[in-house]
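J.: Provided below are the primary sequence and the corresponding predicted coordinates.
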Amino acid sequence: MRFASLGSGSRGNATVVQAGNSCVLMDCGFTIKETERRLSLLGLTPKDLDAIVVTHEHSDHLKGVPAFARRYELPTYMTPGTFRARDLGKLPDLQLIENYQAFTVGDLHIEPVAVPHDAREPAQFIFCYGEMRLGVLTDLGNVSAHVEKCYQNCDALLLEANHDSMMLAMGPYPMSLKDRVGGPWGHLNNQQALRFVQSLDLDRLKQLVIAHISEKNNALSKVQEVFQGVSEQLEDILYASQDEGFDWVSMSAETSPTAELTAVLAQSK
């Protein structure tokens, strides 16, 4: 099992998860041409994909989905609320995720998780292959008890640390946007992300990727300082990039996940 990012941030998000004979694209916030280009950097073509899985309707996650799905006739999974939140036109194979029920795409078992975010029916996902569990958790304003319970037994985790609270407070955003980003339905700050990681079984969690780091309200040095306390307990911490995402991170039931390329700072909002 392995995963990679085409980009992580307010200008577009997309994550690829591959296991066995199956390959899924989670979100698509880029144009068809840009998605094709970024896939090629990972050694993939759109024909390698089996489905698109969508977290929520915000444009940095959804805007490329309809055209890409139609071009390549891909099944598209999303909650009914996400589907109804935007006019997506006719999709070739719409699969609605009812009541956050788990589903399978080929060899991948996928568990949707309800999260507190200012979208109509947002979901994040845990991807399972055999005994391996990859958790993807971005775009949420707080870690609910439900979220904490669902993500306890992950071998790898892609987690947002969107903003530094002081930088957000002193930054250029209007007050309404500051309230939204820093509120309970917005995005996790560095300290919230750290507390969540500290609540996990760090003996099992081998790989942590920090994503959705704001270019205006955060800094790589601040994130690294915050996570320094847990860095010695984890085998590796990577930082996702808006422009480059991160290259393949491989997971194995026998060995710890390894990164094939070091990722760089995410340029997010």
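T.: That came in fine, so what should we check first? All values derive from a computational prediction rather than experimental measurement. Residues are numbered from 1 along each chain as shown.
J.: drop to CA atoms for contacts and neighbour counts, all remaining ones
T.: Noted.
J.: just the helices in the stretch 51-200 of the chain please.
T.: In the stretch 51-200 of the chain, the segments counted as helices under DSSP state H, counting those that start in this stretch are 59-62, 65-72, 80-85, 145-150, 165-170, 175-182, 190-198.
J.: next one: the first one to chain centre, how far?
T.: Relative to its parent chain, helix 59-62 has a centroid offset of 12 Å by C-alpha atoms, centre = their mean, to the nearest Å.
J.: the longest helix in this protein is where?
T.: Of all the elements of type helix in the chain, the one with the most residues (DSSP state H) is helix 220-231.
J.: now the closest residue in space to residue 191 that isn't next to it in sequence: how far from residue 177?
T.: Nearest residue to residue 191, sequence neighbours excluded (C-alpha to C-alpha, 6 or more residues apart in numbering): residue 226, at 7.1 Å. Separation of residue 226 from residue 177 (C-alpha to C-alpha, to the nearest Å): 24 Å.
J.: alongside the first one, take a look at this:
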Amino acid sequence: MSQANASMRFALLGSGSKGNALVVEYANTRLLIDCGFSAREMERRLARLELTPADIDALVITHEHDDHWRGVSRFSRRHNIPVWLTPGTQAAKATDVLATTELYSPHEPFAIGDLELFPYPVPHDAREPAQLVVGNGDKRLGILSDIGYATPHVREMVDACDALVLECNHDPELLAMGPYPASLKRRVAGKLGHLSNNQAAELLTQIDATSLQQLVVAHISESNNRPELAQAALAQALSTTADWVHVANQSEGLSWRSLVNR
């Protein structure tokens, strides 16, 4: 592992329907949340952050959909990295061979090295999907994606975070007019699908966002949304300017963002 990092920070390797992965680090621990690209592509994208697979202590997987799972088996075995996942995700991918399997409950916190993880269940059409809040005892990063709607428990979990990676998958009008077949449109907009810009913005008005240092648009659809629409919706919810809201895209992700003491 490279030199220990004094502040908690995170970066996205890519975000969208073609692949998702996020790196979070603090002190001597570095975790990869989801692994939705091929093993070779994961290595290439890590190198953009000046990382190698040897720098990763563990993979933590939110659910089994291919855009979050694609590289898990080969990447974990090639680099001997343990994989943390829910029992439901393990059952959904029972034929995949992993380097080492560690199970976590979406209802119970756990720790990996210097980082604490607070998983929580979300309504999504997967076997046992979870999202995560990651903390170091001082700062908290909320990760909220692949969710059809925000339950009271979801709002409680992401309340008062210092950073939030928030799904803004689609604009309802663009989705309705877009190229997807009707069945897929219903799935995306349904209660087990994905958040729209307006749903994400509404969530922000229902939580304590006063501690937010970083707000990131994630899992934005390339067919049914535009970055400026998502930024405008979230900025309006927080009474701030659109340029304060970062966008993680499919090809480049998002470079390192640090959470600093104020």
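T.: Thanks, I have the structure now. Remember, predicted model here, so these are calculated numbers, not experimental data.
J.: what do we get in structure 2 for the residue nearest to residue 191 of structure 1?
T.: Following TM-score structural alignment, the counterpart assigned to residue 226 of structure 1 within structure 2 is residue 233.
J.: residues touching that match, list them.
T.: Counting by C-alpha atoms under 8 Å, 6 or more residues apart in numbering, residue 233 of structure 2 makes contact with 197, 198, 201.
J.: number of residues surrounding the second one?
T.: The reference is to residue 198 of structure 2. When neighbours are defined as other C-alpha atoms under 10 Å, residue 198 of structure 2 has 18 of them.
J.: SS state for the counterpart of residue 25 of structure 1 in structure 2?
T.: Counting by TM-score structural alignment, residue 25 of structure 1 corresponds to residue 32 in structure 2. Here residue 32 of structure 2 is strand, with the state taken from DSSP: H, G, I helix; E, B strand; the rest coil.
J.: residue contacts, residue 32 of structure 2?
T.: 21, 22, 23, 24, 56, 57, 58, 59, 60.
J.: helix, strand or coil for residue 209 of structure 2?
T.: coil.
J.: residue in structure 1 matching it?
T.: Under TM-score structural alignment, residue 209 of structure 2 pairs with residue 202 in structure 1.
J.: mind listing what that match touches?
T.: Residues near residue 202 of structure 1 by C-alpha under 8 Å, 6+ apart: 233, 234.
J.: I'd guessed residue 7 of structure 1 sits against residue 16; true?
T.: No: judged on C-alpha atoms under 8 Å, residue 7 of structure 1 makes no contact with residue 16 at a distance of 10.3 Å.
J.: neighbour-wise, which of those two wins?
T.: More crowded of residue 7 of structure 1 and residue 16, by other C-alpha under 10 Å: residue 7, with 28 against 22.
J.: now the more buried one: closest residue in space that isn't a chain neighbour?
T.: residue 245 (3.8 Å).
J.: now which residue in structure 2 aligns to the one you found?
T.: In structure 2, residue 245 of structure 1 lands on residue 253 (TM-score structural alignment).
J.: quick check: that match touching residue 12?
T.: Yes: assessed by C-alpha under 8 Å, residue 253 of structure 2 is found in contact with residue 12 at 4.8 Å.
J.: and the two? which has more neighbours close in?
T.: Taking neighbours as other C-alpha under 10 Å, residue 253 of structure 2 and residue 12 compare with residue 12 leading, 27 against 20.
J.: contacts only, for that one.
T.: 20, 21, 22, 23, 248, 253, 254, 255, 256.
J.: please repeat the previous calculation with a cut-off of 6 Å.
T.: 21, 22, 253, 254 (C-alpha atoms under 6 Å, 6 or more residues apart in numbering).
J.: could you find the closest non-adjacent residue to the most centrally placed residue in structure 2?
T.: What sits nearest the mean C-alpha location of structure 2, by C-alpha atoms, centre = their mean, is residue 143, with 4.8 Å. Once flanking residues are discounted, residue 143 of structure 2 sits nearest to residue 165: 4.9 Å by C-alpha to C-alpha, 6+ apart.
J.: structure 1: which residue goes with the one you found?
T.: Aligned against structure 1 by TM-score structural alignment, residue 165 of structure 2 finds its counterpart in residue 158.
J.: do residue 86 of structure 2 as well
T.: In structure 1, the residue matched to residue 86 of structure 2 (TM-score structural alignment) is residue 79.
J.: give the contact list for that match.
T.: By C-alpha under 6 Å, 6+ apart, the contact set of residue 79 of structure 1 is 96, 97.
J.: the same query, at a cut-off of 8 Å, please.
T.: 56, 96, 97, 98, 99, 100, 121, 122, 123.
J.: mind putting these in JSON lines, distance to residue 259 of structure 1 and neighbour count included?
T.: JSON lines is the format used below for those (distance: C-alpha to C-alpha, whole Å; neighbours: other C-alpha atoms under 10 Å):
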{"residue": "56", "distance to residue 259 of structure 1": "28", "neighbour count": "25"}
{"residue": "96", "distance to residue 259 of structure 1": "33", "neighbour count": "16"}
{"residue": "97", "distance to residue 259 of structure 1": "31", "neighbour count": "20"}
{"residue": "98", "distance to residue 259 of structure 1": "34", "neighbour count": "12"}
{"residue": "99", "distance to residue 259 of structure 1": "34", "neighbour count": "12"}
{"residue": "100", "distance to residue 259 of structure 1": "31", "neighbour count": "18"}
{"residue": "121", "distance to residue 259 of structure 1": "32", "neighbour count": "22"}
{"residue": "122", "distance to residue 259 of structure 1": "29", "neighbour count": "25"}
{"residue": "123", "distance to residue 259 of structure 1": "26", "neighbour count": "26"}
